[in-house]
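> Model the structure of this input:
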Amino acid sequence: MNLIICIHNHQPVGNMDYILEDAYKAAYLPFFEVLKEYKDIKINLHFSGYLFTWLLEKKPDYVALLKLLKEQGRIEVVSGGMYEPVLSLIPEDDGCNQIRMHADLMEEIFGERPKGAWLAERVYEPHIPQTLSKAGITYTLVDDNHFKAIGMTEDDLFGYYMSEFEGHKLAIFPGLEFLRYTIPFKPLDVLDTYLKDADGKGHKLAVFGDDGEKFGLWPGTKKSVYEEGWLKMFFEYLTGNQKWLRTVTFSEYLATPPKGPIYLDCQSYKEMGEWSLPPIFAKEYSAAISDKKPSKKTIIKGGYFKYFLIKYPESNDMHKKMLSLTKIANENPEAKKHVYMAQCNDSYWHGVFGGLYLPHLRASVYEHLIEAEKILDPKEPFVTGIIDDVNMDGIDEAVLTNNFLKAYFYLKEGGTLYELDYKPASSNIMANLYRRYEGYHDKVKMTSSTDVADGTKTIHDMFMAKEEGLERFLYYDWYRRASLVDHVMGKDVTWESFYRCQYFEPGDFVKEPYEASCKNENKSTILSLVREGHYWKGGIGIPLVIKKTIRMTANESAVYIDYQIDGDVKENFLFGVEFNFSFLGSGGDRYMDLGSGRIPLTSKGIYKPSRMLQFYDPYQKVAPTIECDHPISVWTFPVEVVSLSETGFERNYQSTMCMPVWDIDLTNGSRAIHLKLTVNGINRNNDLQ
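You can find the predicted model right below:
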C-alpha cells in the first residue's frame, strides 16, 4: 500500500514578522530536522509564496536543507497561487498568473517545475480543472468531503480520479479526513489499524494532506509532536513497515491508472462548510457532522465559500475593490503585484483560521489595494466624485477621491462613510467590523482560560478562552460600524444602552436609504445626501429631514460635512454623528484627545464637549482630527468582538467609536451643524506632517 504525505505551510500576506519567526521555530524547522534523519520517507511539500519569500530572505540555511532533500528525491514540491488566493474569488487570468509566479520561483530554487497545485482552503469549483490546466498543472488535492458530497463512500477514496472542464484535464486526489484527525493527534496504533484495514481491503493509496502548522504551532502540539516524540515515532513506524506500506510522491503514483472519471461540485473541507453558513444553520450543520451514527452523515453538504461575501459585507467591500482594480492594473506590473498580494485569501473569510476578524490582515489587503491605486492615479492634483454600484449589490454607492483621500458612502443604509483611504499611508482608517452573532458564541460560557491543550485534539475539537468573562462582551450591533452614522435619539438614551446597542432610536435614519447627487466642479466635488425620514412617537411618524453635504477639494486631505436638520418635531432630541476609526490596535503610543488631554483608545464614557477631537496612531502613520460645532458631549467606547482562532476564544479590538452629540430644538426652525474631518500623516520621527 502507498501513503502520500502532503504538508502545506502558509502565512498570510501582512502577518507580522514575529509571527512567522514563531511558526518557523515551532513547526517549520523542527519538522525537517526530524525528517532529515529518515532517509526512506518521501513527502510532498507546499509553501505559500509570501512565507517562502520570507524564508529565502531570513532562513537561507533552512532553504538549503529543503533543496538537499529535494535533490535526494525525498521531497516533491507542490505549487499553488503565489499569494495563496482562493481561485474562485479572483479572475481566471489572475489565478493562472499567480500559479505561474509560484511555479517560476519553485523552479528557480529547486531546479524542477512543479506539476501539482495546492488549492487554498481546498476550495473547489467545477471550472478549477481549466484554470489549473492553463497554468501547466496536472494534479491537485482536495478533501474526501468533496467526494462524499456527491455520494461517494470512504472505500471509493483510496486512489485518484480524473476530471475535466471544457476539455482541460486534471487529476484529483482525495485527502482522507480520518488521517487529518489522526495525524499527529492519535496514538500510532489507531493509525496502524486504519491503514492495515485499508490494505486488507485491497486499497492501493491513502492520502494525507494538511497544514504543517499542526506539527508544533497548534496548541499543545509542540509538546506532543516533538518533546514527547510523536513525529519521530511516526517516521519510525513508516520506516519499520516498508514491506507493506511505502511513502510516495504524487507524481510517482500518477504512473498508476486513475480509479475513473469524476465531476465535483462547489466544496471545501467540512469545517469550512460550517463556517460559511449563516450562524443558525451553521449550528445545525455542526450537530449533523458531529453525530456518531454513520447513517446520519450521508451526503451532508455545508455552505458555499462565496457566501462569506454575503455573510460579511466588510469582506465584500474588499473583494469588489480588488476586482475593480485588477482590471485596470493589467498593464502595470508594479500595481498588479500589489493586487495579487491583496488577493491572499485569509482576510476574506472567518472560521477557526480565517483572518477577517484580524485588523492587521484586513489592513494588509487595503494597503496593497491603495498602493496599486496610487500607482494608477493621475500624478497632477485632482478631485472627482461618482455614484455607481461599486460593491455590485444592485444599489449605487458614492465615491469621492483626490490625491490624498478616497471616501466611500453607503447610500442604501444611512448615507454612511464606510471606507476612508488615506493614500500617503496606504491605510483605510475605517476598515471596521461590526459586532455580530457567531454560532460559536453559545460555547463561550462553557470555556475557561485555565483549559490547556495537550496535543491530543485538533483545533476543531478544542474550545479554550484567552481570558475569563468573555461573555460580558457579547453585544451585537444592528447596523454597520461606519462613520457619519446619523443617530436621532430620545433624551432618555444612556451611554450604557448605546454601548450595548440595546436602546430605542425614534429616528429612522441609521439603516434607511438617502437620496444622493454628486456635482464635480473645477477644484472640488460635492456629494448631497438627503433623507426625508421620521421621528417616531406613539406609533406616529413625525416628519424629519436630514441633509448632509460632503465636500472634497483637490490636493487636501480633508472632508467637509455640513448638516441641515429640519422637521415638525416639537420636543428636544439628541443628534449624534458616529465615527469609527479602525486602528490596528489600541495600545502602545496610540491615543485620542477629546479635549481634556490624552486618553487610551479603549476609553469608555461620556466626555465634556470639545470642538476638536484628535486621534494618533504612529504605527499606521495616521492622525485623524474631527472639528465640530459646539456639541454638548462626546461619547466613546472601543468596538470589541469575541472571535475564535487557533488558540481559542479571544477579545479583539476592532475600532474606536467616537460620537459628538448635540441637543436639537427645531421649534424655532432648522438646525445647521458643521464638521471637518482631516487626516494628517505622521513622519518617521512620529511628528504630525
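> okay, CA-based contacts and neighbour counts for the rest of this
Fine.
> my read: residue 46 touches residue 9, true?
Yes. Counting by CA atoms under 8 Å, residue 9 is a contact partner of residue 46 at 6.1 Å.
> Looking at these two, which one has more neighbours?
Higher neighbour count among residue 46 and residue 9: residue 46, with 24 against 21, using other CA atoms under 10 Å.
> Please determine how far the more buried one is located from residue 77.
If you measure residue 46 against residue 77 using CA to CA, to the nearest Å, the figure is 6 Å.
> top strand in this protein by residue count?
strand 648-664 (DSSP state E).
> Check the offset of that one from the chain's centre.
Its chain's C-alpha centre and that of strand 648-664 lie 21 Å apart, by CA atoms, centre = their mean, to the nearest Å.
> Mind listing what's buried along that strand?
For strand 648-664, a neighbour-count test (16 or more other CA atoms under 10 Å) marks 648-662, 664 as buried.
> Pull the residues that contact stretch 540-555.
Contact with stretch 540-555 is made by 381-383, 400-404, 523-536, 558-569, as judged by CA atoms under 8 Å, 6 or more residues apart in numbering.
> filter these to the buried ones?
Buried members of the contacts of stretch 540-555, counted by 16+ other CA under 10 Å: 382-383, 400-404, 524-536, 558-563, 565-567, 569.
> Helices - which of the residues you listed land there?
Among the buried ones among the contacts of stretch 540-555, DSSP state H puts none in helices.
> Mark which of those residues are part of strands, please.
383, 400-402, 524-536, 558-563, 565-567.
> residue contacts, residue 462?
453, 648.
> Check residue 660 too.
Residue 660 neighbours (CA under 8 Å, 6+ apart): 576-578, 609, 628, 631-635.
> Not counting its neighbours along the chain, what's nearest it?
Nearest residue to residue 660, sequence neighbours excluded (CA to CA, 6 or more residues apart in numbering): residue 634, at 4.3 Å.
> And the helices in the stretch 51-200 of the chain?
Listed in chain order, the helices of the stretch 51-200 of the chain (DSSP state H, counting those that start in this stretch) span 60-71, 92-110, 128-134, 144-148, 177-182, 188-200.
> on that earlier part again, how many residues are close by the residue nearest to residue 660?
23.
> Report the contact partners of it.
Residue 634 neighbours (CA under 8 Å, 6+ apart): 594, 606-610, 658-661.
> at 6 Å what do you get?
Going by CA atoms under 6 Å, 6 or more residues apart in numbering, residue 634 touches 606-607, 609, 659-661.
> For it, give its distance to residue 99.
Per CA to CA, residue 634 is found 51 Å from residue 99.
> Leaving out chain neighbours, which residue sits closest to residue 576?
Leaving out its chain neighbours, the residue that sits closest to residue 576 by CA to CA, 6+ apart is residue 661, at 4.3 Å.
> here's the other one to compare against:
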Amino acid sequence: MSNRLILSLAIHNHQPVGNFPHVFEAAFRQAYLPMVEALERHPRIRVAMHYSGPLLDWLEGSQREFFPRLRALVAGGQVELMTGGYYEPILAIIPDPDKDGQVHMMTDYLRRRFHARATGFWLAERVWEPHLAKPLAAAGVDYIIVDDTHFTAVGLREDELTGYFVTDEQGATVKVFPSRKRLRYLIPWQSADDVLAYLRSALRVAGGTGRDPVLVMGDDGEKFGLWPGTFALCWEQGWVESFFRAVEAAEEWLVTMPPGEAAAMPAAGRVYLPTASYEEMMEWSGGFWRQFLVKYPEINTMYQRMLRASRKVHAMRPGPRRRLALVDLWAGQCNCPYWHGVFGGIYLPHIRRATFGRLIAAEARADRAPHRMVRGQGRPVGSTIADLDGDGAADVELVSPAMLLVVDPDEGGGVVEWHWRAERINLTNVVSRRPEAYHRQLLQHPSDAPAPEAETIHTGRVRVKEPGLDRLLVYDRYRRAAFLDHLLGPQVTVDAFARNEYQELGDFLTGSYRPAVSRSRDAVAVSLSRDGSVELVRPLPLRVEKRLTVDARRSELRAFYRLHNPGDAHAAVRFGVETVWAVTDPGARLWIDNQVAPARETRARPRAHEVRFTDWGWRGAVSLRIPEGEVWVHPLETVSNSEAGFERIMQGVVCLCLWQITLDPQRAWEATLVCELGIKG
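Now for the predicted structure:
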C-alpha cells in the first residue's frame, strides 16, 4: 500500500527573442530570483527548472551573479535542469535538423555552464505530435512533460495519471509525464492547505496501487511573481514560503522529487497520445495547434519564410558563417509570434520584428555564401515562381541586394513580404484587424471593477489598460499588404476607409492577377494583370496592370501602373493604391510632403507628392514618391488580450494614394510610384 506521495514540480522560465529589456528585468526581480532565493532557504524542496535560451543569454549577460547560485542548487541535487529547444520553438513544426540542433545547443550549454546532464525535455507550449518521440529519443531525451488533457483524450482517468508512461515512434521510446491541470490551477491561487488537501486525496485514491504515486505539475515560472497580482501573493504575502513549509511539515507522507529521479521508477504503462496541447491552447487553436497557420495568414508567412531560410542555411558549407546563420535561424524559430492565446503572441509587433529580423539575417548569410553567388555578378538579382505559402497556387519572389519581395497574385497581387535587408526589417510585417472570441467580453463589459490582488491569467474578468477600447474593434475584410488596388466611390472618406465602412466598386482588391517575371542583367520585375470590372452606373470592363521592379544597383522599388478601358463607354474612376508599413511606434512621425503627420493619427492631404515613413530603430526613412494625388494615412490598431488585460496595439500604418481618373474608350492611364529605402535627413 502506498504510504507517501511524490510531488514533482517543473518550473518553466522563458522570455521570447526580442522582448524588451525591462520585461526581462521585471521577470527576474519579481519571479526568477525570488524563487531561487526561496529554494536556498528550503533545501528539502527539490524541483526541476527550465530556462529558455533567450533568458539564459540575458541572465549570463546582465545577471552574472545569478549563475553561481543556480549552479550551487544543481550541484547539491536540489534543482534538476531540463533541456529543450534552445530558442523555445514549437518543436513539431520546425525541420528535423533544426530540432536536433536546438536540443543539442541547449543540452551542451547546460553541461558547459552548470555541469548538468539534462535528460528531461521541456516541450514548448506542451504541443505534442506523435512523431516527436523519434527525434527526441535521437537527441538523447529521456522524458518530457505534457498535460493531462493529452491522456484524458485517449480515455485515461485523472486518478490513473501518476508517474510516467512510455510511448514510441518506430521503436524509438520516450517517457511522458502527465502534468495535472488541477495542480496548475491550485498553485499558487489557492491556499497551501487546499493544495495539500488535494494531494492527500490523490494519495488516498492511489492507496491500492502498491507504489508511491507521482504527481507532476509543470507550469510557467512567471506565475510566481510576474503575472498580475502574483508578486504580492507569492512573495509579499508569503504564499511560496507557506507552501514550502507546509510540504516540509508533511514529510511523513509527502516528498518532493525532480522528475528525472521519478523517471528511474517503473513506468505506469504504455500510451500513444494524440496531437494535443494544454486545454486552453486547444481552445485558442481550434483543436490542433497547426490551425494557427490557417487562422492567421501572417503566421503562415513567417512559418514559410522560416522553412525556406532553414533549407538555405543547411545547404551552406560547414564553417563559421554557417554556424552564425544557424543561430539566427534558430532564434527566428522562437514560438511566441507563431500563435496567439491569452498572451499577445502574433499581435506583439516587437516580437514579430525580432523574429523576421533573425530569419532575414540567416537568409542573408546564406545568400552571401560563395556557392550561392551568381558567377560574374557581385550584385545578383533573382526571382522565384513557386507555391511559397502552401496554398497550392504560385507566388512570386523577387530578390536584390537591397530587398526581397513576395507577391501573392491570387490575393490582389499584393506584396505580403518586403524585406529591407540591410535593416533586417520586413516592411509589411503587420497584422490585420480580425475578430477574436474574447472581443465579445469587451463588447459586453467594456471594463470591470479593479482586479483582485491576484488572479489566474485565464480569468473571465474583463481588464482594460485604457477606456474606450471597444470603439477600436474594427475588422478588415482582407489581408493587409502593399500595392493593393482600390476603386472607390466619390463619397468615401478617409475615416470611412479607416473603419472599413465603405464599398469597393471594383473586383481587384482580392482578385487574382496573372503574373509574369522578366529579368535583365541588373534588374528583375514581376508584371501582374487582371481583366476585371468596375461598378458605376452599370458594370464596365477595366484592365489593371502593375509591374514591380527591383534593381541590383539601387535600394529602390518602382511600381508602374497602367489602367486601360477596353470598353465602349467612358469610365470615371477613383483609383487607389494601398501600401502598408510596419511602423509600430505610437510616437513615430510620418511626413506627407513637408507636413508632419503623427503615425497614430488619421490624415488626408490633397495634391501630395511624397510620403516618408520612419519607425524606432530605422537608420533612415522610407520614401514613397507618387504622381500628384490625394494621400490618406491611418493607423492600423488592434485590440488584443494579454496577461494584464485588453490593450491597444499599433500594428502599422496604412497609406492610400488616390487619383481621380477619366478614361475614354480604349484609352489608358499610367503612373509610376517609386519607393526608396534608407533616406537620410
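> returning to that earlier point: filter the contacts of residue 660 of structure 1 down to the ones in strands?
576-578, 628, 633-635.
> could those go into a markdown table alongside distance to residue 367 of structure 1?
Output for these, formatted as a markdown table (distance: CA to CA, whole Å):
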| residue | distance to residue 367 of structure 1 |
| --- | --- |
| 576 | 30 |
| 577 | 27 |
| 578 | 25 |
| 628 | 29 |
| 633 | 34 |
| 634 | 30 |
| 635 | 30 |
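> what residue of structure 2 takes the place of residue 438 of structure 1?
The alignment partner of residue 438 of structure 1 in structure 2, by TM-score structural alignment, is residue 436.
> Could you look up the SS state of that match?
coil (DSSP: H, G, I helix; E, B strand; the rest coil).
> number of nearby residues for it?
Going by other CA under 10 Å, the residues that sit close to residue 436 of structure 2 add up to 14.
> The nearest residue to it once chain neighbours are set aside - how many residues pack around it?
What sits nearest to residue 436 of structure 2 in space, not counting adjacent residues and going by CA to CA, 6+ apart, is residue 640, at 8.0 Å. Other residues near residue 640 of structure 2 number 25, with proximity taken as other CA under 10 Å.
> Mind telling me what element the equivalent of residue 640 of structure 2 over in structure 1 is part of?
Under the alignment (TM-score structural alignment), residue 640 of structure 2 pairs with residue 643 in structure 1. Using DSSP states H and E, residue 643 of structure 1 falls within strand 633-645.
> same question, residue 207 of structure 1
strand 205-211.
> do the same with residue 48 of structure 2
Residue 48 of structure 2 is located in strand 47-51, with elements delineated by DSSP H and E.
> Tell me what angle that strand forms with helix 66-75.
140 degrees (axes from the mean of the first three to the mean of the last three CA atoms, to 10 degrees).
> Need the nearest residue in space to residue 186 of structure 2, chain neighbours excluded.
Nearest to residue 186 of structure 2 is residue 195, by CA to CA, 6+ apart, at 6.2 Å.
> Give the equivalent position in structure 1 for the one you found.
Residue 195 of structure 2 maps onto residue 191 in structure 1, by TM-score structural alignment.
> Equivalent analysis for residue 473 of structure 2, please.
The pairwise alignment with structure 1 assigns residue 473 of structure 2 to residue 474, based on TM-score structural alignment.
> Look at that match and say how many residues are nearby.
18.
> State the distance from it to residue 81 of structure 1.
Taking CA to CA, one finds residue 474 of structure 1 at 37 Å from residue 81 of structure 1.
> hang on, the earlier thing: tell me the one among the ones in strands among the contacts of residue 660 of structure 1 nearest to residue 347 of structure 1.
residue 578 (25.5 Å; CA to CA).
> Assess the claim that that closest one and residue 656 are in contact.
No. With contacts counted by CA atoms under 6 Å, residue 578 of structure 1 stays clear of residue 656, the gap being 10.4 Å.
> Wait, residue 593 of structure 1 touches residue 614, no?
Yes. Between residue 593 of structure 1 and residue 614 there is a contact under CA under 6 Å: 5.0 Å.
> number of nearby residues for whatever residue of structure 1 lines up with residue 103 of structure 2?
Under the alignment (TM-score structural alignment), residue 103 of structure 2 pairs with residue 99 of structure 1. Residue crowding around residue 99 of structure 1 was assessed by other CA under 10 Å; the count is 29.
> Ok, residue 424 of structure 1 next?
For residue 424 of structure 1, using other CA under 10 Å, the count is 18.
> Identify the residues contacting the aligned residue in structure 2 for residue 207 of structure 1.
Here residue 207 of structure 1 is matched to residue 216 in structure 2, going by TM-score structural alignment. Going by CA under 6 Å, 6+ apart, residue 216 of structure 2 touches 8-9, 179.
> quick revisit: for the match of residue 103 of structure 2, which non-adjacent residue is spatially closest?
Nearest non-adjacent residue to residue 99 of structure 1 (CA to CA, 6+ apart): residue 81, at 4.3 Å.
> Can you tell me how far the one you found is from residue 535 of structure 1?
For residue 81 of structure 1, the distance to residue 535 of structure 1 - CA to CA - is 53 Å.
> Residue range in structure 2 corresponding to the one helix or strand residue 327 of structure 1 maps to, please.
Using DSSP H and E, residue 327 of structure 1 falls within helix 313-328. Taken onto structure 2 by TM-score structural alignment, helix 313-328 of structure 1 occupies residues 297-312 there.
> Look up the closest residue to residue 329 of structure 1, ignoring the ones flanking it.
residue 336 (5.2 Å).
> Does the one you found touch residue 325 like I think?
No. Taking contacts as CA under 6 Å, residue 336 of structure 1 lies outside contact range of residue 325: 8.5 Å.
> the more surrounded of the two?
Comparing residue 336 of structure 1 with residue 325 by other CA under 10 Å, the one with more neighbours is residue 336, at 22 against 19.
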